[in-house]
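Novice: Give me a 3D structure for the following:
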Amino acid sequence: MSLVEGLGRVAGRRSGHGVHILRRGREIAALSFGDLYQQAGRVATGLLARGVVPGDRVAVVLPTSVEFVRAFFGVLAAGAVAVPLPAPAPFSSSRTYLRRTTMALRQSRVRLVLTSESIAPVLTRSMLTASGSAAVVDVRCVMAEEATFVDRADSHEALVQYTSGTSSDPRGVVLSHGNVAAGVNAIASGTRLTDADIGCNWLPLFHDMGLIGSFITPTMHDVDIYLQPPEAFLRDPVNWLRTITRVRATFTMAPDSGYRYALQRTGPEAVGDLDLSAWRIAVNGAEPVDERLQRAFIRRFARAGLAETVFLPAYGLAEATLAVTFPPLGQPTKTIRVSREALGRGRCEAVTGTPGAYRELVSVGRPVAGMEVRLVDDQANPLGEGVVGEIHVRGTSVTAGYERHPEATRQVACPGGWVATGDIGVWHAEELYIVGRSKETVIVFGANHYASDIESVVRDIFGLRVHGVLAHQVEGHDGSGLGLIVESNERAPAAQESMSARIRSALSAELGITATHITFVGRGKIPRTSSGKMLRRSGLEVDDRGAADRRSRILLQK
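Specialist: Presented below is the predicted three-dimensional model:
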């Protein structure tokens, strides 16, 4: 069954459920699933009249809006393949935006771009440097009077999901209708999602967690969805919590940093105005899960009725149409304390004692329906419990490869239909625990340390006001070492020296290592992916304005 057929079945239920768009906590637009189905068909008619044929790539470049959702399903209704891409973000680098957008347009050989009147001029300039002659069209000008729905099979391509990889340039994950259908059904099964649920999310719709988890999954299961743009959440996350209170939302998805941001920006005085008792599932994924953050979040909002079992730490990736593992519902998060030294040797050994001796790992559960997961060593030999290895996945929701990128596809494709994720994990009591990424280790004093572990220690230093931390390998005449890029508004040299001393002291006490280079940059200067994760690339540096970039000619200095 195609995704459009699935939408048609939901529309036929006439529940009145649909998509609600919010700005500053107020609903500014809404579209029922019944109206969405019909309007998607009208967009499809307009696309076909403009020469789009089944299989063509059509980009959707729009912010969170009813225009986005009708354009997305309109592309699918025409039998074409949707390529969701970010709209220009306020205060972002136009050069970086146009470079990434042009790369995606060129790689996917996009036939047509659906956007808005205000964004079209920016994209038209970008198209001048992209190959082909794709037209840039305001989606409001495409809708015809009649609706058309082109039949597509499970095996037909539906979506090219550009990843926001932290260690490489973005790649287009090609997903079929069958892949996406299997993925959303696995999410719905793992969360026991029903039409009585209500979603409330702020993730961008061009990103896999926002598109598949926050939008397509609820839509395919007739779940009312309240969506606000990510910039509105960043401006005032309390409005998100107030909306959850007002609409009695039950279902959210966000990365660990999103929940952390909401916690930091919501003071105790605001909690009394909230009622979060209906909130039953807060999926936490897309980046390492910090159980200390989850505990602090639950403590803060317990007075507002938040259940202690609300968090669902998950593991997933775009190549698997999002979900790979979920823990059981209705249970507190499981953690294990393991020896840091043993992890560096590839073993999982439970320990007790001082925090510096152990690392707390969080269970992300077991494979979702239709998914297989294995851990392997460097020679792709399967590993048993307690041994750290690379995570491989296989299943009906897993991609067959990347958009016109055979080399990237060969890098992840393994015999037997397995796909290498680049993530590192360990089995314990038949549940998966994420350790890190294979490309995100830093060698200090001959031992491997996971970058996320180092960054966590720095972030948790009491009273240290930092906005972001990036750990990376540095090479010098005296060998390799640990470098840190620290985002802070503190510019005074004496203050930075004091912060450096505290950071080195904490790393020494917790991990037994020190940083050879610490560079301070302004807030927001660490390069990030479209989903907010920090980019991890070799040659990362800092220019004379304090902005981190990829130029290799400037060595990071203390």
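Novice: Only C-alpha atoms from now on, for both contacts and neighbour counts.
Specialist: Will do.
Novice: mind listing what residue 454 touches?
Specialist: By Cα atoms under 8 Å, 6 or more residues apart in numbering, the contact list for residue 454 reads 471, 507, 511.
Novice: Now do the contacts for residue 10.
Specialist: By Cα under 8 Å, 6+ apart, residue 10 lies in contact with 33-34, 219-222.
Novice: Quick check: it vs residue 216, distance?
Specialist: 12 Å (Cα to Cα, to the nearest Å).
Novice: For the stretch 151-300 of the chain, just list every one of the strands.
Specialist: 157-162, 172-176, 198-201, 224-227, 251-254, 281-284 (DSSP state E, counting those that start in this stretch).
Novice: Revised request: answer the last question for the stretch 1-150 of the chain.
Specialist: Per DSSP E, counting those that start in this stretch, the stretch 1-150 of the chain carries strands over the ranges 18-23, 26-32, 57-61, 81-85, 112-115, 135-138.
Novice: Alongside the first, I'd like the structure of this one:
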Amino acid sequence: MALLTWLENPPADRGMRILDRDGSTWSFYSYADLALLTRRAASRLRAAGVSAGDVVVLVRRTSPEFMADFFAALLLGATPSPVAQPSVLRDRTAYLNHLDRIVRMVSPSAVATTDDVAAIIEPVVGAHGCAVVTDIPDDIAPLETRAATPEIGVIQFSSGSVGPPRGVAVPFASLQSNVSAMHTWLEITDTDSYASWLPLHHDMGLVGMFLLPIEGVSDMWLMQPEDFVRSPLRWLRCFGDNGATVTAMPAFGLAHIAGRVRQDQITELDLSRWRVAVVGAERIHAHVVRRFLDLLAPCGLRPEVVVPAYGMAESTLAVTGSPCAADLSTMTVDGRRLALGSPVHVVTGEGEGTTLVACGAPIRGVEMRVVDEDGGPVAEGTLGEIEVRGESLAAGYVREAGSIEKFGGVLRTGDAGFVRGGQLYVVGRLGDGVKRYGRWLFAEDAEQVATRVSPRPRQTVALVGSFEGRDTVAVLVEGGMEAGAEHIGRTVARHLSGLRVIVFVVPRGVVMRTTSGKPRRRAMWGRLVEGALATNLVWDSDALADGARA
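Specialist: All right, here's what the predicted structure looks like:
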């Protein structure tokens, strides 16, 4: 029950700080203020018909109201389910179809949102007969009683890198287990405070950067994702001026900071108190970590602050994590010799192979192993599929009308990796690769090569699959990089001999990503094959082989 105990005696000197919309000031909301708001929100939800066993969908930005509605649902014995706001997706029709699918899946009794969003979503939500609630009245009496904790503590929607987002039903016990285990893993103390820009409808933002600090009744400095994109320097100052010590982010956040913040902007910044930066959600590139650390080292940032991890919504959040205050552990392997069930070959030559970052060992309450195609365990140093069990595992995927397709206590993740020295190395998604002569080529391998030579790594994505009858690497580069496209293509082809490599220039915004920053490769590959992507072919290794180009 630790996740709810903050409501019993909430402090007035700690709480949540939200960056205002003008991006210049922070508004403070104490835990005492938030507890009162939560109990009022619970009365408002109960008046709207919410009761134990129901689901409440939250369509809110990071805000005190999000926190109030989330915990208000739990106080009523209902299950909160955070969902992205319309602004996250550019296509309004696509968003409403997305929301309609979610509402059909979880059958909520209420949707909590803001007035402006309510006007957009009410036709969809109203068609399913559920209430839409917005403001939390000051004059409503706060709820004094509490129902039994719901069996399902939250329904998280996975990022959808392999297809449409899926609702993951996380039992309250699993939620509590993972949060408590992370508290131990990260060696959290009463002196820690958190800073985050992650959206709260995403598992890393919700569990790692929202519920984890709330369990410890810690201070939080929270900003919207778009504010971080516009000004990563403003976020960095949370660790200098404001004294935050803990954060988490996908690896692309490090790359964004390294690419947007200049050395002359941070000469007065003191980051010596920054203790933990958990990095996960996608393959972690060692060169990106080094660029980030090199930029901030003059500010006192210690290299051991970066803590690589591996996790997913299906296991609540964290599966494995590197020890705190440990040096970055890497290994370079021969990507051309990767085969499921076979030993991974380590490369020692300078500039050769694929460099992987170790993501640590399983955290408390989580069991992880690597298995072969038949589900049997493989030896250390052997490539296989990552399998997860344990206290943090979700119940399963939510299907329409609220039924749950249960995991049965074990999850085959679809991610390939291996264990060496007790640490997990994640190689890539099995669905984002091709098997050639018994060996696997992963899209992440091709992308690592392409982004190293791309002038805009964030706007460069590699896809792998069968194209026009050939196993092909397709590199998408967004507009403005035509001049560098040939160099990218030649470099990838040189590292991946025997495969066709094609480079397309696409309009800005075409590269599709999940809310955690992972490329939606499967969706983009499907659109590419169907001819639905606006592309301009600028380089083709087959054309070179035929002598069509110099």
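Novice: Once they're superposed, what TM-score comes out?
Specialist: Once superposed, chain against chain, the TM-score is 0.91 (TM-score structural alignment, normalised by the length of the second structure); 535 aligned residues with a Cα RMSD of 2.5 Å.
Novice: And the furthest pair within the contacts of residue 10 of the first structure?
Specialist: Using Cα to Cα, the two most remote members of the contacts of residue 10 of the first structure are 34 and 221, lying 13.1 Å apart.
Novice: Output the residue interval of the second structure matched by stretch 208-217 of the first structure.
Specialist: Counting by TM-score structural alignment, stretch 208-217 of the first structure pairs with residues 203-212 of the second structure.
Novice: Show residues contacting the matching stretch.
Specialist: Taking Cα under 8 Å, 6+ apart as the rule, stretch 203-212 of the second structure contacts 3, 156-158, 175, 179-180, 182-183, 194-200, 247-249, 312-313, 316-317.
Novice: if you set the cut-off to 6 Å instead, what comes out?
Specialist: Stretch 203-212 of the second structure has contacts (Cα atoms under 6 Å, 6 or more residues apart in numbering) with 179, 198-200, 313.
Novice: Now check the first structure for the residue matching residue 153 of the second structure.
Specialist: Residue 153 of the second structure maps onto residue 158 in the first structure, by TM-score structural alignment.
Novice: If you tally nearby residues, what's the number for that match?
Specialist: Look at residue 158 of the first structure: counted by other Cα atoms under 10 Å, it has 30 neighbours.
Novice: what's the spacing between it and residue 368 of the first structure?
Specialist: Using Cα to Cα, residue 158 of the first structure is found at 22 Å from residue 368 of the first structure.
Novice: try residue 273 of the first structure
Specialist: Here residue 273 of the first structure is placed at a distance of 36 Å from residue 368 of the first structure (Cα to Cα).
Novice: again, but for residue 231 of the first structure
Specialist: 31 Å.
Novice: Look at those two and report which has more neighbours.
Specialist: Higher neighbour count among residue 231 of the first structure and residue 368: residue 368, with 22 against 15, using other Cα under 10 Å.
Novice: check contacts around the aligned partner of the more buried one in the second structure.
Specialist: The alignment partner of residue 368 of the first structure in the second structure, by TM-score structural alignment, is residue 363. Counting by Cα under 6 Å, 6+ apart, residue 363 of the second structure makes contact with residue 320.
Novice: if you set the cut-off to 10 Å instead, what comes out?
Specialist: Taking Cα atoms under 10 Å, 6 or more residues apart in numbering, we find residue 363 of the second structure in contact with 178, 181-182, 184-186, 309, 318-323, 392.
Novice: just residue 83 of the first structure next, same as before
Specialist: By Cα under 10 Å, 6+ apart, the contact set of residue 83 of the first structure is 57-61, 72, 75, 104-105, 108, 110, 113-114, 158-162, 172, 174, 206.
Novice: if we go to 8 Å?
Specialist: Residue 83 of the first structure makes contact with 57-60, 159-162, according to Cα under 8 Å, 6+ apart.
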